[in-house]
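K.L.:
Below is the sequence, then the predicted model.
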Amino acid sequence: MLHLDDIASHEQLFAWTGRLMSEVIGPLARGERAHFTPYDWRARAFGMPRPLPAAPVVLIEGVGAGRRALRPHLAGLLWMELPQEESWARGRRRDGVEQREFWDGWIAAERAHFAADPSRPHADLLVLQRQEGYEVLPGPGATPAAGQGVTLSEGPSSMW
């Protein structure tokens, strides 16, 4: 699993596509081990490179995972359906007062990102949080074979 919080940074909230392609998507698509340099949000610096082995399925998690430039490389796109305000409140609770200013900038950046490059219309599956667990439904971008995009082969990794 790759968390996009490890790829983004204060300076590149959404301008990380090239780095993701060269460090992660390219190597995994060739069946090679990828390496990425995770960002430390408190220290405001990139850390030591980490390996991301090629696997039958690699989950890329986070805001921006369904962007236009990445969709051709994805086996499928899952959209976690959650009201923005609730999502932002969770993030603020997680990050605390220390990151308050970040969240003010993040909200504007996230809105601008999805206005220019919406992901939800392309989702193969919608994941809805319920009181007891999650419900998974076909997404707006689902095709008759949606949900069958995961490959379990010896070849290059599928990325969800």
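P.N.:
Alright, I've got the coordinates. Note that this is a predicted model, so its numbers are computed, not measured.

K.L.:
going forward, measure contacts between C-alpha atoms and count neighbours the same way
P.N.:
Noted.

K.L.:
Run through who's touching stretch 34-54.
P.N.:
1-2, 5-10, 20, 23-25, 27-28, 31-33, 156-157 (C-alpha atoms under 8 Å, 6 or more residues apart in numbering).

K.L.:
can you rerun that using 10 Å?
P.N.:
1-11, 19-20, 22-33, 58, 95, 98-99, 102, 155-159 (C-alpha atoms under 10 Å, 6 or more residues apart in numbering).

K.L.:
Filter the residues you listed down to the buried ones.
P.N.:
2, 4, 6-9, 20, 23-29, 31-33, 58, 156-159 (16 or more other C-alpha atoms under 10 Å).

K.L.:
Out of those residues, list just those in strands.
P.N.:
Among those, the members falling in strands (DSSP state E) are 2, 58, 158-159.

K.L.:
okay, among those residues, which ones form the most distant pair?
P.N.:
The two members of these with the most space between them (C-alpha to C-alpha) are Leu2 and Ser158, at 12.8 Å.

K.L.:
structure B:
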Amino acid sequence: MPSRSTDGFDAAIDEAARRVREAADALAPVGARATSGAPNAVLIDGQSGAGKTTLAARLRELWAGPVEVVALDDVYPGWDGLAAGAEAARAQILVPWSEGGDAAWRRWDWGRSAPGDERLTRADASLIIEGSGVLTAASAAYAPIRVWLDSPEAARRERALTRDGDAYRPHWERWAAQERSHLERDHPRSLATLIVDVP
């Protein structure tokens, strides 16, 4: 698939999307979903600004058949909630979905700093969950395609702060510390089936 621009970021994300789609096409679903044509799961992890949301959006465009995309930004319970949000996504979304059931979960309302409206992730669609912290030993067991995006800190920071501006700027280091804890505790790169270098 041709990249959308000559920019190295776009080219890397487009290549990653192509490789994920190839991996999904080659996989037979496992566990409770081991039937021909059944949906599959993809986890996308990486530090802030690495391109997770962009990759998930490109995959949604390319996906054959129905697909649900869950952004952990909708699950984290606030600025100190990286680990809690990742575990909530595993327990409340990934596990019931992997067992063939719809997954009901609550979106985090950042404006009110409280749980928000209920969301439903359909059992009959493939599932893509993207967000820092999503890839752990516990979650990896439920997703045959696991992506780690590597990107230099300066580039990540510029992208993240361009995207979220003043809302994120005061929290950058607070969030980065949680990401570093995730890297040390969970070793997500070692759990990935696909590692992508993003400029």
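P.N.:
Done, it's in. Note that the structure is predicted; figures quoted are calculated from it, not measured.

K.L.:
Quick one: map Gln99 of the first structure onto the second structure.
P.N.:
Aligned by TM-score structural alignment, Gln99 of the first structure pairs with Tyr168 of the second structure.

K.L.:
ok, now Leu126 of the first structure?
P.N.:
So, by TM-score structural alignment, Leu126 of the first structure is matched to Ile195.

K.L.:
That match and Arg146 touch, don't they?
P.N.:
Yes. Ile195 of the second structure lies in contact with Arg146 (C-alpha atoms under 10 Å); the separation is 8.6 Å.

K.L.:
shared neighbours of the two, which are they?
P.N.:
In contact with both Ile195 of the second structure and Arg146: 45, 189, using C-alpha under 10 Å, 6+ apart.

K.L.:
These two: which has the busier surroundings?
P.N.:
Arg146 (26 against 17; other C-alpha atoms under 10 Å).

K.L.:
Quick check: the counterpart of that one in the first structure vs Val97 of the first structure, distance?
P.N.:
If you follow Arg146 of the second structure across to the first structure using TM-score structural alignment, you land on Leu77. Applying C-alpha to C-alpha, to the nearest Å, the value for Leu77 of the first structure to Val97 of the first structure is 33 Å.

K.L.:
corresponding residues in the first structure for the lengthiest helix in the second structure?
P.N.:
If you go by DSSP state H, the second structure has its longest helix at helix 8-26. Counting by TM-score structural alignment, helix 8-26 of the second structure falls onto no part of the first structure.

K.L.:
And that helix, how far out from the chain middle?
P.N.:
Here the centre of helix 8-26 of the second structure is set off from its chain's centre by 14 Å, with C-alpha atoms, centre = their mean, to the nearest Å.
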